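Enquirer: predicted model, plus sequence, below.
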Amino acid sequence: MTSPLTTRPELLSALREAVHGGLPVSIADLSALVRIPSVSWSAFDPAHVQQSADAVAALATGLGVFDDVQISRATIGDSEVLGQPAVLATRAAKNGKPTILLYAHHDVQPPGKDEDWDSLPFEPTVRGERLYGRGAADDKAGVMAHIAAIRALVETVGPDFDLGLALFIEGEEEFGSRSFGNFLQQHREQLAADVIVVADSDNWDTETPALTVGLRGNVTFRLTVSTLAHASHSGMFGGAAPDAMLALVKLLATLWDDDGAVAVEGLASIPQETPEYPESQLHEEAALLDGVRPIGTGTVLSRLWSKPAITVTGIDAPSVANASNTLLPSVSVRISARIAPGQQATEAAAALDKHLREHAPFGAHVAVDDLDYGNGFLVDTTGWAVAEAETAMADAWGREAVETGIGGSIPFIADLVEVFPEAQILVTGVEDPDTRAHSPNESLHLGVFHRAILTEAVLLARLNER
């Protein structure tokens, strides 16, 4: 008798053939999506995000398995402003089978400067085993993993399967998912599911799958430090009048200790066992320059998964080319703080605000605004869905999955759990350590893409038989 955690050989073989045979079409469809510059940030043309939503909706409709496919938008917070368009496709379960919700996002990060890329960011380009382009991995490959897995399921078991499906492809994840909460309430009945697969994470390496079980939360904000009512000549008043840049630099330095570990009282860490990950691997994967030492204390992965981190991601100040001999009256920076899973983002934001105000040098005025934050999450690994997912990964990759944390944040997962507390969450992905998501030369390893599609196809087929 077949073990409940063993996929029937004939089913697995058929799924392998379907995924392999469909891979060229999947890559072509992904490339078409990458060509659409669907940056969801407010400074970019929203027509491109709408075009991307239309393309995803057409792909979902073309599967021929959904009862309904729609493009929908929800308001942001208590305002009347609409968020970016999302695609929602649904199919009711039959004969007592479970319903699975498949999530990804079709919006992308801004590309940055073209000259920082080896090929144009929105012209998908294959070099070696990788497909380069903005969104090629994060997260249009997640979108296509869902589409391609459903195609393989249909080819293998036919279109009249009993598994319930909901496909939710968000359009503003890279801009903070600001309408996400309202979208969940607006479509609560259609999104309800027994299992939720979030295809927006990474893998251990290109040959080893990972199931993400811990995610840090985030707090981001603009910090403005002011010391003068107006700019003054640095030669006339420098050395007596504190300019804003001096105050800012001294204030920012208080956020870390001499090891580079976060030194803000009230930001928590959690104990967590981590796999072996030598500093040499960090040097390679994070591209540390020769002679540069890692920061923080504890195991490398504990620093990335279960401890806070603070990064200054932007600064508004005169450029070097435009610098004059002037004491600056005000300077603003953008701060991104990652917080340990389990700590509430509002609690972390309050701790950061308190620290900055208490440590402001020279009586400098401190203002904090434009806050965005999201809670982290710890996955319950005892549910049957985790076992099913790890079996599917082993079938598709030929290796056991590694349970990992993630240094980045996917704060909307906490919203999903709040609205659907009974659903089991599976955080999977198509990325690898060389993907460079959010950076120039973002890329997708095509072997990982292949195995990610097969993993999900096996998972869908197993749940259809469950």
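Expert: Now that the structure is in, tell me what you want to look at.

Enquirer: could you use CA atoms for every contact and neighbour count after this?
Expert: Fine.

Enquirer: which residues in the stretch 1-150 of the chain form helices?
Expert: Listed in chain order, the helices of the stretch 1-150 of the chain (DSSP state H, counting those that start in this stretch) span 9-34, 46-62, 140-157.

Enquirer: could the ones you listed be laid out in CSV, adding mean neighbour count and distance to Val417?
Expert: Formatted as CSV, the helices of the stretch 1-150 of the chain follow (neighbours: other CA atoms under 10 Å; distance: least, CA to CA, whole Å):
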stretch, mean neighbour count, distance to Val417
helix 9-34, 18, 29
helix 46-62, 19, 25
helix 140-157, 25, 20
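
Enquirer: looking at those helices, which is closest to Glu358?
Expert: When the helices of the stretch 1-150 of the chain are compared by CA to CA, helix 46-62 sits nearest Glu358, at 40.7 Å.

Enquirer: ok now the closest one, how far from the chain's centre?
Expert: The chain centroid and the centroid of helix 46-62 are separated by 20 Å under CA atoms, centre = their mean, to the nearest Å.

Enquirer: got the angle between that helix and helix 140-157?
Expert: 10 degrees (axes from the mean of the first three to the mean of the last three CA atoms, to 10 degrees).

Enquirer: so what touches helix 46-62?
Expert: 33, 36-40, 66, 69-71, 84-87, 89, 106-107, 147, 169, 171 (CA atoms under 8 Å, 6 or more residues apart in numbering).

Enquirer: okay, pairing it with this:
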Amino acid sequence: MSEETTAGLSTETVRSRVAELMPGIRSDLEDLVRIESVSADPARASEVQRSAEAVVELFRAEGFDDVRIVSIDGGAPAVIAHRPGPDGAPTVLLYAHHDVQPENDHALWDSPPFEPTERGDRLYARGAADDKAGIAAHLGALRVFGEHYGDTPPVGVTMFIEGEEEVGSETLPELLREHQEALRADVIVIADSGNWDIGVPALTTSLRGLVRVDVEVRTLTHAVHSGMWGGLVPDAIMALIRLLASLYDDDGALTIEGLHSGPAADVEYPEERLRAESGATADVHWVGRGPVVERLWTQPALTITGLDAPKVDGASNTLSPTARAKLSLRIAPGDTTESALAALTAHLEKHVPWGATLTVTTVDTGEATAIDATGPAYDAARAAFTEAWDGTEPVDMGVGGSIPFIAEFLETFPEASVLVTGVEDPDTRAHGANEGLHLAEFERVVVAEALLLRNLAR
């Protein structure tokens, strides 16, 4: 079949081809998963490099002639590959990342974290979903139009596979600037999100931003005897507790003035499902106010992710001179990290008790994202997803977490349509033990992406 006619492939043909290709796609995914490309671990930098090289070989096997590993000094290796399409066809940039989160305690895993293991309807391993399955989905979609069937893709394709997403994409802005012309595309597909549920696809249209700070309070120059000075001199732990408590009201809603909130998509999140997927215990009450999806997607949220204070075991009878906490503030789409950081800092300075010395240190930030999900590219995507999921239309979904690099793509390529898709589902457990890829949903993702490429060519 010629490249002029691949845009005419029927949905049934695409679906049958994907089913035929799945064993090979899965085999390539499993080979990638076995590479311990943990970008946060300097001792495994060679594994990150090996992962990039494995991706290069996969693209070359698909007929990409222009394939290269690129990096910025101090950054991890990324892969860029390009394959031109028919004259006049759009160019589609397909993004994923080949680095993974640390696996942490192996004892928490039911099978070795870097040995892909099928149990039930899932394939378990670190990176099986986040985000080596994104790479495999891109490859699978292209193989639908591959030489095995005598075809070529109906659109131009650029692959961009990042190597440091799990450590904050620090050098990504410079990479995008340096390779802007090579990466320029009409449509950008970022496969690093997920779907609403098993059997219900989604397009991610909003993501919260992130402001992380370390907060330290000091009340003493050195520790002193609690019996001699307690009742007069405040200790730092007590001061920190009072400060942190001031961030929330009795309902658990934030009291920080100046943070933005907004409406969310009209999506129902049933109580039973919410409790099961969140892992909340049977009697725990939800915090905050407003619709559930607004609290999860379009309202700010603050989590205390770490504390530095003396351990309970072995603690002495002294007043602690200092105490520290790490705060993770998720900011709503429509807010900025600059404004949110200023609001958080002003609140902490206003509420630090008893004249304690306060130090606020910014750890990192990432902007929130709101995507205008209208236009021909989104129409093509919605049609592709609906076909792939047998008539179930995709949900416009928000994400409470942050993918700051999406804002970088929107800024660098303002004329491109950016589609945020992915392979994850509510029980993927990305970043945690027993990360798992739902295999049937993964096959639908490949079908959907192939149909998207076909639709974009039309």
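Expert: That came in fine, so what should we check first? Note that the structure is predicted; figures quoted are calculated from it, not measured.

Enquirer: just to revisit the earlier point, just so I know, which of the helices of the stretch 1-150 of structure 1 lies nearest Glu284 of structure 1?
Expert: Closest among the helices of the stretch 1-150 of structure 1, using CA to CA: helix 140-157, at 24.3 Å.

Enquirer: and the next helix or strand after the closest one, which stretch of structure 2?
Expert: The first helix or strand that comes after helix 140-157 of structure 1 along the chain, using DSSP states H and E, is strand 164-170. Per the alignment by TM-score structural alignment, strand 164-170 of structure 1 matches residues 156-162 in structure 2.

Enquirer: average distance between that stretch and structure 1?
Expert: Averaged over the aligned pairs, stretch 156-162 of structure 2 sits 0.9 Å from structure 1 after superposition, using mean CA distance after the TM-score superposition for structure 1.

Enquirer: still on that earlier bit, which stretch among the helices of the stretch 1-150 of structure 1 comes nearest Gly266 of structure 1?
Expert: Across the helices of the stretch 1-150 of structure 1, closest to Gly266 of structure 1 is helix 140-157 (CA to CA), at 35.5 Å.

Enquirer: with structure 2 overlaid, how far apart is the closest one on average?
Expert: Relative to structure 2, helix 140-157 of structure 1 is 2.2 Å off (mean CA distance after the TM-score superposition for structure 1).

Enquirer: just the angle between that helix and strand 164-170, please?
Expert: Using the same axes, to 10 degrees: helix 140-157 of structure 1 against strand 164-170 is 160 degrees.

Enquirer: residues contacting helix 140-157 of structure 1, please?
Expert: Identification of contacts with helix 140-157 of structure 1 by CA under 8 Å, 6+ apart yields 11, 14-15, 18-19, 22, 26, 29-30, 33-34, 59-60, 63, 102-107, 135, 161, 169, 199-200, 429-430, 444, 449, 452-454, 456-457, 460-461.

Enquirer: one more time with 7 Å
Expert: Helix 140-157 of structure 1 is contacted by residues 14-15, 18-19, 26, 30, 33, 60, 63, 102, 104-106, 199-200, 429-430, 452-454, 456-457, 461 when judged by CA atoms under 7 Å, 6 or more residues apart in numbering.

Enquirer: count the residues that sit near Asp87 of structure 2.
Expert: Residues near Asp87 of structure 2, counting by other CA atoms under 10 Å, number 10.

Enquirer: with Val420 of structure 2 instead?
Expert: Per other CA under 10 Å, the neighbour tally for Val420 of structure 2 reads 22.

Enquirer: isn't there a strand covering it?
Expert: Yes: assessed by DSSP: H, G, I helix; E, B strand; the rest coil, Val420 of structure 2 belongs to a strand.

Enquirer: who's in contact with it?
Expert: 189-191, 193, 203-204.

Enquirer: and if you look at Leu259 of structure 2?
Expert: Contacts for Leu259 of structure 2 (CA under 7 Å, 6+ apart) come out as 340, 343.

Enquirer: so how far is Ile304 of structure 2 from it?
Expert: Per CA to CA, to the nearest Å, Leu259 of structure 2 is found 18 Å from Ile304 of structure 2.

Enquirer: and Ala450 of structure 2, by the same measure?
Expert: Using CA to CA, Ala450 of structure 2 is found at 42 Å from Ile304 of structure 2.

Enquirer: neighbour count winner among these two?
Expert: Between Ala450 of structure 2 and Ile304, counted using other CA under 10 Å, Ala450 has the larger neighbour count: 29 against 13.

Enquirer: excluding chain neighbours, what is closest to the more buried one?
Expert: Among residues not flanking Ala450 of structure 2 along the chain, Ala141 sits closest, at 4.4 Å (CA to CA, 6 or more residues apart in numbering).
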